[in-house]
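**Q** compute the structure for the input listed below.
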Amino acid sequence: MLLLAELFLAMSIYVQIPVLRSLFSDTGISSGWETYGLLSFAVGLYLLGGFIEPFFQKYKRNRVCQFSIFMIIVILAGAYFMPEIFFSGIMIGVVALLLGVFYGLAQIVLLSTLIIDTTDSFQRTEANYVISWVLRLALAIGPLAGIAVAVLFAREVLSQSLQLVVSAVLALLAYLFISGVHFPFKAPDEKHVHWSTDRYLLLRGYPLFFTLLLAAIAGGVMVGHFTTASDYAFLLIGLFVALVAERMIFFNGDLKSEAIAGYILLGMACLIQLTRHGEGFSSVVAFLVGNGFGLLTSRYLLFFIKLSRHCERATAQSTYFLAYESGLAVGLAIPYVIGDIQAEAIVALVLVAVGLLLYNFVVHNWYLNNKNR
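**A** Just a heads-up that it's a prediction; the model follows:
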């Protein structure tokens, strides 16, 4: 049930990716406002993380998640009924910021707390691993769902109003699936705090956070170019191949090899985007992005978990999510700033190259010296 809740919650946001350009062009909004909205969303992801522990002292954990999803639905409904207000000037940033705030809070609670509360202690790493793969797969499934609905209604792309309805329905499904799960009672901590990094940021994991952020930005830049069902289908295939490869090839392999392979595959996608054009090459790029991004980000999750101490698993998971999700949002904003596909591919390639060098020569050795599991 929680896996389905995660899938629908992530899809409610990712379904909007392929229609962002048409959505803003239909409303007459310039690319500057598009960038502003995506960056506001990325900032919003971080704003309530420090208050999770105080929230848990007052409210049930699942209620915090449900309330956050409910607020996402309210925001989407407001945009549907009052588009002239919600899609005007500075309000774009405010709406995107609020979406980021409540989406970030819902995901942090779901990924780092609810999934752990409902899993036996010896299966928690596997649970974190599986639900994070659901998040990755939603990056392709969400846009595919949006495109499928557009085809169903005989449209080239989703209209503004239909896109908001689809997002709200997906968020509602996530809410309902969480409502159907029984969560064990957890007594609140007797120590009252007003703000805490617990379940929010693993500060000593900053080298992993920074290099994952670079990779996620590069991935966001590349995904930002995908507009067709074929692109997202090959992205999904690439992600599935990465999942299979991780279980069959890298399962007992060297920790470093999987991350390096991810960087190389993602870099290859950037190079092909830079030097080759055409529908066939677009599919190859999408496949390589899915394959490389899947391998790389999955390995980083396990790095974060193994870096954490006994009671820091939830904090490690949420730190991973914040780097991953905010990086994607920033990466999606970059094409609106640059506006040239080759220049954007160069930016992504530079980010991948810097991340690879930092990981290979600095971060991996640091991780081996500091891991706790």
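**Q** from here on, just use CA atoms for contacts and neighbour counts.
**A** OK.
**Q** nearest residue to the middle of the chain?
**A** For the chain, the residue whose C-alpha lies nearest the mean C-alpha position (Cα atoms, centre = their mean) is residue 325; its distance is 3.5 Å.
**Q** wouldn't that one be in contact with residue 217 here?
**A** No. Residue 325 lies out of contact with residue 217 (Cα atoms under 8 Å); the separation is 9.1 Å.
**Q** what sits against residue 330?
**A** 38-39, 42, 217, 220 (Cα atoms under 8 Å, 6 or more residues apart in numbering).
**Q** if you look at these, which of them are in helices?
**A** Of the positions in the contacts of residue 330, 38-39, 42, 217, 220 sit in helices, assigned by DSSP state H.
**Q** of the residues you listed, closest to residue 144?
**A** Nearest to residue 144 among the ones in helices among the contacts of residue 330 is residue 220, at 16.5 Å by Cα to Cα.
**Q** this one next, for a side-by-side:
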Amino acid sequence: MDTQNIPVHVRLWNKHFWLLAMANLLLVMSSYMLIATIPSQMIDRGYSMFQIALVMGVFFIGIYFFGSLSGYLVQRYRRKNVYNLSILLLLAVTGILYYLSNLPFNYLDYTLLVSLRFIQGAFYGLSQLVLLSTLIIDTVEAVHRTEANHAATWFGRFALSLGPLAGIMVCKTINFTSVLLLSCVCLIVSFIFVNLIRFPFRMPSEDLTRFSFDRFLLKGSHWLFVIIALVTSVVGLILSIEHTPRFYGMLMIGFLIAILAERFVFADADLRSEATTGMIVMGIAVLLMITREQESIENVVPILFGLGTGLIGSRFLLFFIKMSDHCQRGTSQSTFLLAWESGIGVGLVLSYGLLNLQHSLILWVSLGILIVSLILYDCFIHSWYIKHKHR
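**A** Reported below is the predicted structural model:
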């Protein structure tokens, strides 16, 4: 499967797949609307940049908490039940945050806030791993699974735009507590969508072990993990300094253009061209942010950034799938997810904890990371991938 394009099969887009894709969209939106709005609320309450960095970063650390247990959980218990419980517990934690947000500043314990964000990240990670690496894969035919992975992660990528857009607009027009309520609503609807589907029963494997890398981390994919985390750290850096609805609206347009580019521009292009183009386009967007201040540039930049991010996400996901052996598709999916989320978390921590939210410094660091990533990918990682892929 060395072609760039993914064929579209109408049979994939049935009611069940739409429900699961929308469930993924809402789940990711529930997280990213908080990532876009929590820092501003903490700044208003007088927290330091280091404290904000810890609250943001601990969420992404929490994503790893259930990782080595996820394979055991989905086999020992019904996979939909694992998803349901993780969503309900994530809903409960978000509800506690809603309650605490209504308290005066002196009543909000910082240690409790950090702990809740870690737990929130743990249940968010488990929900994502079960949904993407198990539920979606198990409900489509084998010939459609690559397309299903590709499409489902695109819905998650749309949430990278729609989540902050919804959160920022609600926060500005109403208040932050309403953002938490909206996050809860997204989780409830995601829960309902998944429970509208009947999943077939699967017997657990005979060699069931409690801790394993199954459906968690794909062995031998470390360099792909590194390049994705590097590039998406730039996404995290940019998310930390962009707080306007217009930016995220235009970012969505960039994602849509990326889908069209995948379909018509890169269908028969050289295998490395899509990822290379994505990094270059992201670099151009960052360079425009550094050198230009015209209002028209504010519309162009997020479109370019969305285009580049979309191209990179789609291509590296397919690389992960090709790196996997038989029955490791779910593991490749979860590893891609962890690399993607880890990079964004690192970018946010860098921005708040080390760069002190200084816009010009953040942009120069972002440009530097993209240059290093482009050189590393073109000079080493792509050839390494060609030698080690299994499909």
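**Q** any idea what the TM-score comes out to?
**A** The TM-score (TM-score structural alignment, normalised by the length of the first structure) is 0.95; 368 aligned residues with a Cα RMSD of 1.6 Å.
**Q** most neighbours out of the ones in helices among the contacts of residue 330 of the first structure, which is it?
**A** residue 217 (28 neighbours; other Cα atoms under 10 Å).
**Q** where's that residue relative to residue 324 of the first structure, distance?
**A** 8 Å (Cα to Cα, to the nearest Å).
**Q** which part of the first structure lines up with stretch 265-284 of the second structure?
**A** On the first structure, the counterpart of stretch 265-284 of the second structure by TM-score structural alignment is residues 249-268.
**Q** who touches that stretch?
**A** 219, 246, 288-289, 291-296, 299-300, 349, 352-353, 355-356, 360, 364.
**Q** same deal with stretch 169-189 of the second structure?
**A** Here stretch 169-189 of the second structure has contacts from 23, 26-27, 29-31, 33-34, 37, 41, 87, 91, 94-95, 97-98, 101-102, 167, 245, using Cα under 8 Å, 6+ apart.
**Q** just the buried members of the residues you listed?
**A** Using 16 or more other Cα atoms under 10 Å as the burial test, the contacts of stretch 169-189 of the second structure include 23, 26-27, 29-31, 33-34, 37, 87, 91, 94-95, 97-98, 101, 167, 245 as buried.
**Q** which part of the first structure lines up with stretch 63-78 of the second structure?
**A** Going by TM-score structural alignment: stretch 63-78 of the second structure matches residues 45-60.
**Q** same thing with stretch 195-209 of the second structure?
**A** Counting by TM-score structural alignment, stretch 195-209 of the second structure pairs with residues 179-193 of the first structure.
**Q** quick one: buried residues of the matching stretch?
**A** Under 16+ other Cα under 10 Å, the buried positions of stretch 179-193 of the first structure are residue 179.
**Q** what residue of the first structure is the furthest out?
**A** Max radial position in the first structure (Cα atoms, centre = their mean) goes to residue 190, at 33.1 Å.
**Q** any idea how far it is from residue 58 of the first structure?
**A** In terms of Cα to Cα, residue 190 of the first structure sits 11 Å off from residue 58 of the first structure.
**Q** the stretch 251-391 of the second structure: helices as residue ranges?
**A** For the stretch 251-391 of the second structure, applying DSSP state H, counting those that start in this stretch gives helices covering 273-291, 295-323, 329-349, 359-376, 382-388.
**Q** and the stretch 51-200 of the first structure, by the same measure?
**A** So, for the stretch 51-200 of the first structure - with DSSP H, counting those that start in this stretch - the helices run 52-58, 61-81, 83-86, 90-109, 115-117, 124-152, 160-179.
**Q** can you redo those as a markdown table with distance to residue 272 of the first structure?
**A** Formatted as a markdown table, the helices of the stretch 51-200 of the first structure follow (distance: least, Cα to Cα, whole Å):
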| stretch | distance to residue 272 of the first structure |
| --- | --- |
| helix 52-58 | 43 |
| helix 61-81 | 37 |
| helix 83-86 | 38 |
| helix 90-109 | 32 |
| helix 115-117 | 39 |
| helix 124-152 | 20 |
| helix 160-179 | 31 |
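**Q** closest one to residue 278 of the first structure among the ones you listed?
**A** Short answer: helix 124-152, nearest of those by Cα to Cα, at 20.6 Å.
**Q** dump the residue contacts of residue 129 of the second structure.
**A** By Cα under 8 Å, 6+ apart, the neighbours of residue 129 of the second structure are 70, 215-216, 334, 337.
**Q** residue in the first structure paired with it?
**A** Counting by TM-score structural alignment, the partner of residue 129 of the second structure is residue 108.
**Q** against residue 183 of the first structure, how distant is that match?
**A** 16 Å.
**Q** same check on residue 311 of the first structure?
**A** Counting by Cα to Cα, the gap from residue 311 of the first structure to residue 183 of the first structure is 19 Å.
**Q** cool, residue 175 of the first structure as well?
**A** For residue 175 of the first structure, the distance to residue 183 of the first structure - Cα to Cα - is 14 Å.
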